[in-house]
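Undergrad: coords please:
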Amino acid sequence: MPIVPGFQLVATRSFPPLAARLHELAELGYVKVEPYDALLRDPGGLASMFNHANLTCPSIHAELPRFRTDVQRVIGMADILRAGTVVIPKLTVADHPQDTPGWMRFAAELAGYAIKLKTAGKRLAWHNRELEFAPLPDGSTPIEHLFEASPDILWEIDLAWVVRAGQDPTAWIERWPERIVAVHLKDIAQSSSGAEWVWADLGHGMLDWDLIVPALKKAGCQHWYAEHGAPLDFDRCAMRAIETMRSW
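TA: Take a look at the predicted model:
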């Protein structure tokens, strides 16, 4: 099955206006986009821009405080954008539980949100950073507790953060294939001394895509989003990413 190219819009932050970038993405051949939390300030306006550029929005990022304040409003935003999946992108370091009981409590909180989204015809997914793979005092990992809490907690796997955590992404894909609904395709530079920090254009870094891509396809990953954490050249980043995705 061919990969339908998607783009995570966090890479557009330093390249306004957003409407122009959306049209560029569509012209390059991207079909779907995923907005980051700050873009949800005007979901109606955002939906209009997506429609005008002929781009779909199957998933959105919504920060945890939005869930804790008003889950129904999060669902309403997803409805406006026609997004079937809502992804919680991260916890702040200060909010990270420090032990297994803390992570189990947090996982139970996520399971509650997942039920509310499921009742509304939506899905909840977690986007990992590297801290979810750091061993807890009892040897378990936070990511395990999140998925063991409920089958309704799905996964948007960010491969580069898995690698940054010192883990093999293919092993984790093979362990939890049924949870993976989306992927962030971010590459890691050979050297972290560049102006784009540790990130590289997709296919121009150190990740072994010959192993990762077949594992993702086997897992049935639905949404493939190219991402770059700090691009200096948006056009270069977006062009290289879609060229790499087409080569798969």
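Undergrad: from here on, contacts and neighbour counts on C-alpha atoms
TA: Will do.
Undergrad: secondary structure element for A78?
TA: Element membership for A78 (DSSP states H and E) is helix 71-81.
Undergrad: Quick check: what element follows that helix along the chain?
TA: The element immediately downstream of helix 71-81 (helix or strand, assigned by DSSP H and E) is strand 85-88.
Undergrad: Which elements pack onto that next one?
TA: In terms of contacts (3 or more CA pairs under 8 Å, 6 or more residues apart in numbering; DSSP states H and E), strand 85-88 is packed against strand 59-61, strand 123-127.
Undergrad: Give me the contacts around it.
TA: 58-64, 78, 122-127, 156 (CA atoms under 8 Å, 6 or more residues apart in numbering).
Undergrad: Most widely separated two among these?
TA: Maximum pairwise distance in the contacts of strand 85-88, criterion CA to CA, is 19.1 Å, between P58 and L64.
Undergrad: Those two: who's more crowded?
TA: Neighbours were counted for P58 and for L64 using other CA atoms under 10 Å; P58 has more, 20 against 17.
Undergrad: out of everything not next to it in sequence, what's closest to that one?
TA: Spatial nearest neighbour of P58, excluding adjacent residues (CA to CA, 6 or more residues apart in numbering): A83 at 4.3 Å.
Undergrad: List the buried residues of the helix or strand that contains K116.
TA: For K116, the host element (DSSP H and E) is helix 100-119. The neighbour-count criterion (16 or more other CA atoms under 10 Å) identifies 100, 103-104, 106-108, 110-111, 113-117 as the buried residues of helix 100-119.
Undergrad: Ok, stretch 7-25 next?
TA: 7-13, 18, 21-25.
Undergrad: what would these look like in TSV with distance to A149 and secondary structure?
TA: Below are the buried residues of stretch 7-25 laid out as TSV (distance: CA to CA, whole Å; DSSP: H, G, I helix; E, B strand; the rest coil):
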residue	distance to A149	secondary structure
F7	30	strand
Q8	28	strand
L9	30	helix
V10	29	helix
A11	32	helix
T12	34	helix
R13	34	coil
L18	38	helix
R21	39	helix
L22	37	helix
H23	40	helix
E24	41	helix
L25	37	helix
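Undergrad: all helices for the chain, in order.
TA: With DSSP state H as the criterion, the chain has helices at 18-28, 43-53, 64-69, 71-81, 100-119, 142-149, 159-164, 169-175, 209-219, 234-247.
Undergrad: before we go on, could you also do this sequence so I can check it against the first one:
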Amino acid sequence: MTKPVLSLQLFSLRELGSLDAQLSAAAKAGFQSVEPLGHQLQDAAALSEALARHGLTSPTAHIGLEFLQSEPGRVADACRACGIRELFVPQSATFLPPETTGGWQRLGAELGRLAERYAADGISVGYHNKMAGFALLPTARYGFEVMFEAARGTPLVWQADIA
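TA: Predicted coordinates for the structure are as follows:
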């Protein structure tokens, strides 16, 4: 059994300003790991250096679906540079309105495809629901249930937001 890692989502510290200010606050609060956002992966070298400077690791990151789709090589390189092993995609307006069965099916199929693609680079892809998917659809099923059914057989994982 692996020991759980408590990691702070940098989205929570976005109002502190710069990446350096966010990482400094996380380290001072006693965190050892943080979860950067997709735009912070744009300059992987700067992120990697800042993480090292503050004694932090980044096993996971939040990333927009569009960046994950459009630049897989760049994303994989950034993950390797920063030690990121899992990427989580928050709810995407591209595939939803959130209360349509077809939207959830399309999202599941695409995330499943991406999970397979990134698995080849040793990176896990998952969905972060941001409270979406908990309302019953007209089919009397939950959105995330439809999504995972559409992704069945792929390595897609879930980072549950239940706050």
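Undergrad: what's the mean deviation for the helix holding A78 of the first structure versus the second structure?
TA: Following the fit onto the second structure, the mean deviation recorded for helix 71-81 of the first structure is 1.7 Å by mean CA distance after the TM-score superposition for the first structure.
Undergrad: now that helix and helix 43-53, what's the angle there?
TA: Computed with axes from the mean of the first three to the mean of the last three CA atoms, to 10 degrees, the direction of helix 71-81 of the first structure lies at 20 degrees from that of helix 43-53.
Undergrad: by how many degrees do helix 71-81 of the first structure and helix 100-119 diverge?
TA: On the basis of the same axes, to 10 degrees, helix 71-81 of the first structure is oriented at 50 degrees to helix 100-119.
Undergrad: Could you find the closest non-adjacent residue to the counterpart of V74 of the first structure in the second structure?
TA: Here V74 of the first structure is matched to V75 in the second structure, going by TM-score structural alignment. Excluding the flanking residues, the one nearest V75 of the second structure by CA to CA, 6+ apart is L68, at 6.7 Å.
Undergrad: where's that neighbour relative to G103 of the second structure, distance?
TA: 18 Å (CA to CA, to the nearest Å).
Undergrad: cool, L96 of the second structure as well?
TA: From L96 of the second structure over to G103 of the second structure the distance is 5 Å, taken as CA to CA.
Undergrad: if we can go back for a sec, out of the helices and strands packed on strand 85-88 of the first structure, deepest packed?
TA: strand 59-61 (a mean of 26; mean count of other CA atoms under 10 Å).
Undergrad: for that one, packing partners?
TA: Looks like strand 59-61 of the first structure contacts strand 32-34, strand 85-88 (3+ CA pairs under 8 Å, 6+ apart).
Undergrad: Throw those into JSON lines and include mean neighbour count and distance to S247 of the first structure, thanks.
TA: Output for those, formatted as JSON lines (neighbours: other CA atoms under 10 Å; distance: least, CA to CA, whole Å):
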{"stretch": "strand 32-34", "mean neighbour count": "24", "distance to S247 of the first structure": "18"}
{"stretch": "strand 85-88", "mean neighbour count": "24", "distance to S247 of the first structure": "27"}
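Undergrad: give me the number of residues near R41 of the first structure?
TA: 10.
Undergrad: again but with L131 of the first structure, I slipped
TA: For L131 of the first structure, using other CA under 10 Å, the count is 18.
Undergrad: One more: P138 of the second structure?
TA: Quick note: P138 of the second structure (other CA under 10 Å) scores 10 neighbours.
Undergrad: will you turn the helices and strands packed on strand 85-88 of the first structure into TSV that also has distance to T170 of the first structure?
TA: Below are these laid out as TSV (distance: least, CA to CA, whole Å):
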stretch	distance to T170 of the first structure
strand 59-61	23
strand 123-127	16
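Undergrad: among those strands, which is nearest A53 of the first structure?
TA: Of all those, strand 59-61 sits nearest to A53 of the first structure, with 16.7 Å by CA to CA.
Undergrad: In space, what's closest to S140 of the first structure - neighbours in sequence excluded?
TA: T100 (7.6 Å).
Undergrad: Now check the one you found against the second structure: what is it aligned to?
TA: The alignment partner of T100 of the first structure in the second structure, by TM-score structural alignment, is T101.
Undergrad: distance of that match from A52 of the second structure?
TA: Counting by CA to CA, the gap from T101 of the second structure to A52 of the second structure is 43 Å.
Undergrad: again, but for R14 of the second structure
TA: According to CA to CA, R14 of the second structure stands 20 Å off from A52 of the second structure.
Undergrad: Likewise for T94 of the second structure?
TA: Relative to A52 of the second structure, and taking CA to CA, T94 of the second structure is found at 35 Å.
Undergrad: re earlier: residues touching the match of V74 of the first structure, list them.
TA: 41, 67-68.
Undergrad: Considering those, which is situated nearest to P138 of the second structure?
TA: L68 (30.0 Å).
Undergrad: and the helix holding A78 of the first structure, which residues are buried?
TA: 71, 74-75, 77-78, 81.
Undergrad: Dump these into JSON lines; add distance to R164 of the first structure as well.
TA: Formatted as JSON lines, the buried residues of helix 71-81 of the first structure follow (distance: CA to CA, whole Å):
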{"residue": "V71", "distance to R164 of the first structure": "31"}
{"residue": "V74", "distance to R164 of the first structure": "30"}
{"residue": "I75", "distance to R164 of the first structure": "32"}
{"residue": "M77", "distance to R164 of the first structure": "32"}
{"residue": "A78", "distance to R164 of the first structure": "30"}
{"residue": "L81", "distance to R164 of the first structure": "32"}
